[in-house]
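> predicted model, plus sequence, below.
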Amino acid sequence: MNKIINLISDTVTKPSPEMLNFMMKAEVGDDVFREDPTINRLEEKVADMFGMEASLFCPSGTMTNQIAIKVHTQAMDEVICDKDSHVFHYENAGYAWHSGVGLNTIDGNHGKLTVALIEDAIRPLTDWYPRTSLVVLENSCNKAGGTHYTLQEMQEISNCCKSKGIKLHLDGARIFNVLVEEGFTTAQLGEIFDSISICLSKGLGAPVGSLLIGTTKEIAFARRLRKALGGGMRQAGYLAAAGIYALDHNIPQLKIDNTNAGKIRTTLSDCPFVENIRPGQTNIVIFDLKEGITANQFIDVLKEKNILCAAFGKQTVRFVTHRHIQAEDLDYVMRLLLTLDY
C-alpha cells in the first residue's frame, strides 16, 4: 500500500472540504472584545449542550484543564487524579506553575478512580497537610488505553465530592468517544461536574480548539486567566466554525472509530509478539511487546510498511483510530500485524 496510514493520534485529523467551506463562510470579529459572533455562537451552543451556564473557547485542552485547576483551587491546595492522568503526565507540571498546587496521584483501575480511592486520598484538615480541593477525572483515559467511566461511576464520584465540599472537573478531551459508546447525554454530564473540558481537534476533526464549560461566574474568571496565559484570540471565528461543524456532523463517526480500535485489539490478541493489551473500548489501543522487542524497533518495522504509530514506553505501543482510517486501511493493518514474524 502506498498510502500512509497514520495511527499516531486522532490529533492528526484534518478538516474535510465541507468543514473548510463552512469555516470560510464564518462571520468574525474581535473575540477579546467578545465581538466574534461565531465564537459566541459556539460557546453558547456548547454550554446549552451540557446544560451548563457558560463556556470558553481556548486554543488547547491543556489550557482548559489548567484554567479549570486555577479556577477551583488556591495555592497550597491538592488535586486528586489518577496516576495516568493527562494533567499529571502531559501538561508540563502546569498545575504547580500556574496554580501552586500539588497532585495526589492515585493508582486507580486502569486510569479510573473510585469513591473508595478518593475518600482514602482526601487529606485531614490540619496545619501541615495540603487542602484537598479538586478531583480530576479523565474520560476516556488516554495513557490507560482508552478506558472510560460509566455514567453511574461518575455520578457516584460526584455525590462523594459534593458531600465533601470538593470540586469535580472532567478532562473530557475524548468524551464524545465515550458518549457514543455508553449512550448517555451531554446534559447528564453537566449535572455531574463543576467544570468540563472538551476537545474539538481530536476525533471530531477540527484543526484546533477546546472549550471549558462551567458556571457564568467561573467562566468569567476563566476568561481573565485565558488572557493572562496568552490565549486571548481575535478573529478566531474561523476556528470556532470548524468546532460548530464538527459537533453538528462528526460525532457519529466516533462509534466507527471505537469499533475499528476493537478490531485491532482482537487482531493483536492473536499476535505472538504481544505480551499484553491494555483494556479499553474506545479509539485508543495500547499494548506491550514481548521481551526482547522494543517499541522503537516495532515502530520502524511498521513505518517501512507505511503504518505510523507511537511509542508509549520502552516496550509499549499506541495505535489511535480516527475518521481518516478507512475500511481498506484497517484491513491492511490487521493483515500486516498477523504476518509479522518475531
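Yes, it's here. Residues are numbered from 1 along each chain as shown.

> from here on, contacts and neighbour counts on C-alpha atoms
OK.

> could you find the closest non-adjacent residue to residue 223?
residue 56 (7.0 Å; CA to CA, 6 or more residues apart in numbering).

> neighbours of the nearest residue to residue 264 once chain neighbours are set aside, how many?
Distances taken as CA to CA, 6+ apart place residue 334 nearest to residue 264, at 6.4 Å, with adjacent residues excluded. Using other CA atoms under 10 Å, residue 334 is surrounded by 17 other residues.

> residue 3 too?
Around residue 3 there are 9 other residues, counting by other CA under 10 Å.

> need the contact list for it.
By CA atoms under 8 Å, 6 or more residues apart in numbering, the contact set of residue 3 is residue 306.

> what comes into contact with the biggest strand by length in the chain?
The strand that spans the most residues within the chain, counting by DSSP state E, is strand 131-138. Contact partners of strand 131-138, identified using CA under 8 Å, 6+ apart, comprise 69, 72-73, 76-82, 85-86, 111-113, 122-125, 161, 165-173.

> show the buried residues in those residues.
Buried members of the contacts of strand 131-138, counted by 16 or more other CA atoms under 10 Å: 69, 72-73, 77-82, 85-86, 111-113, 122, 161, 166-173.

> among the residues you listed, name the ones in helices.
Those of the buried ones among the contacts of strand 131-138 mapping onto helices are 69, 72, 86, 161, per DSSP state H.

> turn these into CSV, columns for distance to residue 224.
As requested, those are arranged in CSV below (distance: CA to CA, whole Å):
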residue, distance to residue 224
69, 14
72, 14
86, 24
161, 27
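
> what is the nearest of those to residue 307?
residue 86 (25.5 Å; CA to CA).

> most remote residue from the chain's center?
Distance to the chain centre peaks in the chain at residue 127, reaching 35.4 Å (criterion: CA atoms, centre = their mean).

> can you classify it by secondary structure?
Assigned with DSSP: H, G, I helix; E, B strand; the rest coil, residue 127 falls in the coil class.

> how close does it sit to residue 119?
20 Å (CA to CA, to the nearest Å).

> over to residue 300?
Counting by CA to CA, the gap from residue 300 to residue 119 is 45 Å.

> same question for residue 35.
The spacing between residue 35 and residue 119, counted by CA to CA, is 45 Å.

> what sits up against the strand or helix carrying residue 337?
Per DSSP states H and E: residue 337 is located in helix 327-339. Residues outside helix 327-339 that contact it (CA under 8 Å, 6+ apart) are 1, 5, 260, 264, 267-268, 270-271, 307.

> in stretch 29-45, which residues are buried?
Buried positions in stretch 29-45, judged by neighbour count with 16+ other CA under 10 Å: 29-31, 36-40, 42-45.

> what is the most widely separated pair among the residues you listed?
Taking CA to CA as the measure, these span a maximum distance of 18.9 Å, between 30 and 45.

> re the thing from before, run the chain-centre distance for the helix holding residue 337.
On the basis of CA atoms, centre = their mean, to the nearest Å, helix 327-339 sits 27 Å off its chain's mean C-alpha point.

> included below, for side-by-side comparison, is a second structure:
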Amino acid sequence: MAIDLRSDTVTQPSAAMREAIAKASVGDDVYGEDPTLNELQREVAELLGKEAALFVPSGTMSNQLAIMAQTERGDEVVIGERAHCAWFESGAAAALSGVQFATAGRGGLFDAATLEEAIKPTSYYLPRTSLVSVENTHNASGGRVFPLTDVQAIAETARGRGLKLHLDGARLWNASVASGLSLAELAAPADSVSVCFSKGLGAPVGSALVGSKALIERARRLRKMLGGGMRQAGILAAGALHALRNNRARLVDDHRHARFFAETVAGAPGVTLDLESVQTNIVLFQVQGSADALCRRAADQGVLLSAMGARSVRAVTHLDVSFDEVKNAAGLVADLLRQEPA
C-alpha cells in the first residue's frame, strides 16, 4: 500500500469513529433539531471562545460564507500571499460575493504595517476595503504558524479602519499545538473563524464557521442559499465530534514526523528547504528540476506527494502514516534525488 503524503485529508475513519457515526442521534437540521450537530456546534464555539458556530460541508463554504456575510459587492478583501480563499476555492469570492483581493506582504504572513499599506484610501472610484483574512496555519507557505502578536496587531489596525477580520483556521488545531496557545486565544482577535474537521483531525467531512450569534444567523441563511442546509447531518457531525475530542493532542506526532521528513530531504542534491518553515505537519521544498517528475517517480515507488508548482513539492503528515512510514518515505525521496536530482 502506498504511503500517502499528499494531504492530511486522505485519512480513513477509525473503527471508533465509524461506531460513533453509526450510533449518532439525528434530527432535521434545517429545523435545528439534530442533537449531535447542535452539540458539535456548541462545543466548537466554546473551544474557540465565540458565541455560536455553524456546521458546513467544507472549508471552502465556511470561508466563502464569512466573505459573503461581511462584505458587499465591489468590496476588496486583504489577504496574505497565496491565501487558500483566493487560490484554491475556484474563484468563489468573485463569483458569489463580487469582491476582489489585495495581497499584503510576501510568503503568506504579514503584519499591521503591511496591512495599512494594502488598505485603499476612501474614494468613490476605488474599491472599498471591508475585510481582512489571515490564514493560520498557512498552507502554501509550508504550514507556518501566524504569530498571535501579529494577528492581534492586524485586528487592532483593522478595527481602527472599520474593517472585519476573518481567520481561516482550517488547521488552527495544528497552530494551537505548535504554539502552545489555546484555540480561544488564537481565535480571539477575529470576528469570524473557519475550522476544518477533515484536516489534521481525521474526520471524513465537515468544517465550521464560528463567530457572533448575529454573524452565524446571517451565515445560516447564506448557507441555505448555497445549498448547504442538510437534514440528518448528525451522521457527519458525529465523526467531527469524535475527531475533535480524540485527535487534537496527537497532532504533536504529525509535527515531529514532518520535521524528520524535512531534515532527511533537506540534505539531498538540488533541494531548497527552509527548516525554520517546518513548524507543523507540512513540508514544502523546492527542487531544481520538475516537481511533477519527482512526484511521478516517487509514486512509482509507493510514495505519494503533491506538486504545488513547477518546482515546489509538498508532503503532509497525518494520523494514517506512522513514523516508520514517514522515515521510509523520506529516505526514498532523498535517494531518488541523489540518483537523479529533480
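Arrived safely, thanks for sending. Here the structure is a predicted model, which means the values were calculated and not measured.

> residue 229 of structure 1: which of the buried residues of stretch 29-45 of structure 1 is nearest?
Looking across the buried residues of stretch 29-45 of structure 1 and measuring by CA to CA, the closest to residue 229 of structure 1 is residue 31, at 15.3 Å.

> what's the match for the closest one in structure 2?
Here residue 31 of structure 1 is matched to residue 29 in structure 2, going by TM-score structural alignment.

> ok, and the closest non-adjacent residue to that match?
The shortest distance from residue 29 of structure 2 to any non-neighbouring residue, by CA to CA, 6+ apart, is to residue 231 (5.0 Å).

> for the one you found, which residues are in contact?
Residues counted as contacts of residue 231 of structure 2 (CA under 8 Å, 6+ apart) are 27-30, 34.

> map it across to structure 1 for me.
So, by TM-score structural alignment, residue 231 of structure 2 is matched to residue 234.

> residue in structure 1 matching residue 271 of structure 2?
That one, residue 271 of structure 2, aligns with residue 274 by TM-score structural alignment.

> what about the buried ones among the contacts of strand 131-138 of structure 1, which are in strands?
Applying DSSP E to those, the entries found in strands are 77-82, 167-172.

> let's have the buried residues of stretch 29-45 of structure 1 in a markdown table, adding secondary structure and distance to residue 328 of structure 1.
Shown next, in a markdown table, are the buried residues of stretch 29-45 of structure 1 (DSSP: H, G, I helix; E, B strand; the rest coil; distance: CA to CA, whole Å):
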| residue | secondary structure | distance to residue 328 of structure 1 |
| --- | --- | --- |
| 29 | coil | 43 |
| 30 | coil | 44 |
| 31 | helix | 43 |
| 36 | coil | 41 |
| 37 | helix | 41 |
| 38 | helix | 37 |
| 39 | helix | 37 |
| 40 | helix | 40 |
| 42 | helix | 35 |
| 43 | helix | 37 |
| 44 | helix | 39 |
| 45 | helix | 36 |
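
> with distance to residue 225 of structure 1 added, can I get those residues in CSV?
Below are those laid out as CSV (distance: CA to CA, whole Å):
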residue, distance to residue 225 of structure 1
29, 21
30, 18
31, 15
36, 19
37, 21
38, 21
39, 18
40, 18
42, 20
43, 17
44, 19
45, 22
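
> A strand includes residue 210 of structure 2, no?
Yes: assessed by three-state DSSP, residue 210 of structure 2 belongs to a strand.

> quick one: the longest strand of structure 1 to structure 2 mean distance?
Compared with structure 2 after fitting, strand 131-138 of structure 1 has a mean deviation of 0.5 Å; criterion: mean CA distance after the TM-score superposition for structure 1.

> where in structure 2 does that strand fall?
With TM-score structural alignment applied, strand 131-138 of structure 1 matches the range 128-135 in structure 2.

> again, but for stretch 79-91 of structure 1
Counting by TM-score structural alignment, stretch 79-91 of structure 1 corresponds to 77-89 in structure 2.

> gap between the two ends of that stretch?
Separation of the first and last residues of stretch 77-89 of structure 2 by CA to CA is 15 Å.

> gap between that stretch and the chain center?
With CA atoms, centre = their mean as the basis, stretch 77-89 of structure 2 stands 11 Å off its chain's centre.

> quick revisit: need the ones in strands among the buried ones among the contacts of strand 131-138 of structure 1 in TSV with distance to residue 138 of structure 1, can you?
Below are these laid out as TSV (distance: CA to CA, whole Å):
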residue	distance to residue 138 of structure 1
77	20
78	17
79	13
80	12
81	8
82	8
167	14
168	11
169	9
170	6
171	5
172	6
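
> most widely separated two among these?
Using CA to CA, the pair of those lying farthest apart is 77 and 172, separated by 22.7 Å.

> can you get me a residue count around the counterpart of residue 250 of structure 2 in structure 1?
Residue correspondence to structure 1 (TM-score structural alignment): residue 250 of structure 2 is matched to residue 253. By the measure other CA under 10 Å, the count of residues near residue 253 of structure 1 is 15.

> doesn't residue 323 make contact with residue 253 of structure 1?
Yes: using CA atoms under 8 Å, residue 253 of structure 1 is in contact with residue 323, at 6.6 Å.

> residue 307 of structure 2 maps to what in structure 1?
By TM-score structural alignment, residue 307 of structure 2 lines up with residue 311.

> now do the same contact list for that match.
By CA under 8 Å, 6+ apart, the residues touching residue 311 of structure 1 are 295-296, 299, 317-318.

> and with 6 Å instead?
Under the criterion of CA atoms under 6 Å, 6 or more residues apart in numbering, the neighbours of residue 311 of structure 1 are 295, 317.

> work out for me the element it sits within.
Assessed by DSSP H and E, residue 311 of structure 1 sits inside strand 310-313.

> and residue 20 of structure 2, by the same measure?
Using DSSP H and E, residue 20 of structure 2 maps to helix 15-22.

> any idea how far that helix is from the chain center?
With CA atoms, centre = their mean as the basis, helix 15-22 of structure 2 stands 24 Å off its chain's centre.

> which residues in the stretch 101-250 of structure 1 form strands?
For the stretch 101-250 of structure 1, strands defined by DSSP state E, counting those that start in this stretch occupy the ranges 102-106, 131-138, 167-172, 195-199, 210-214.

> lovely, talk soon.
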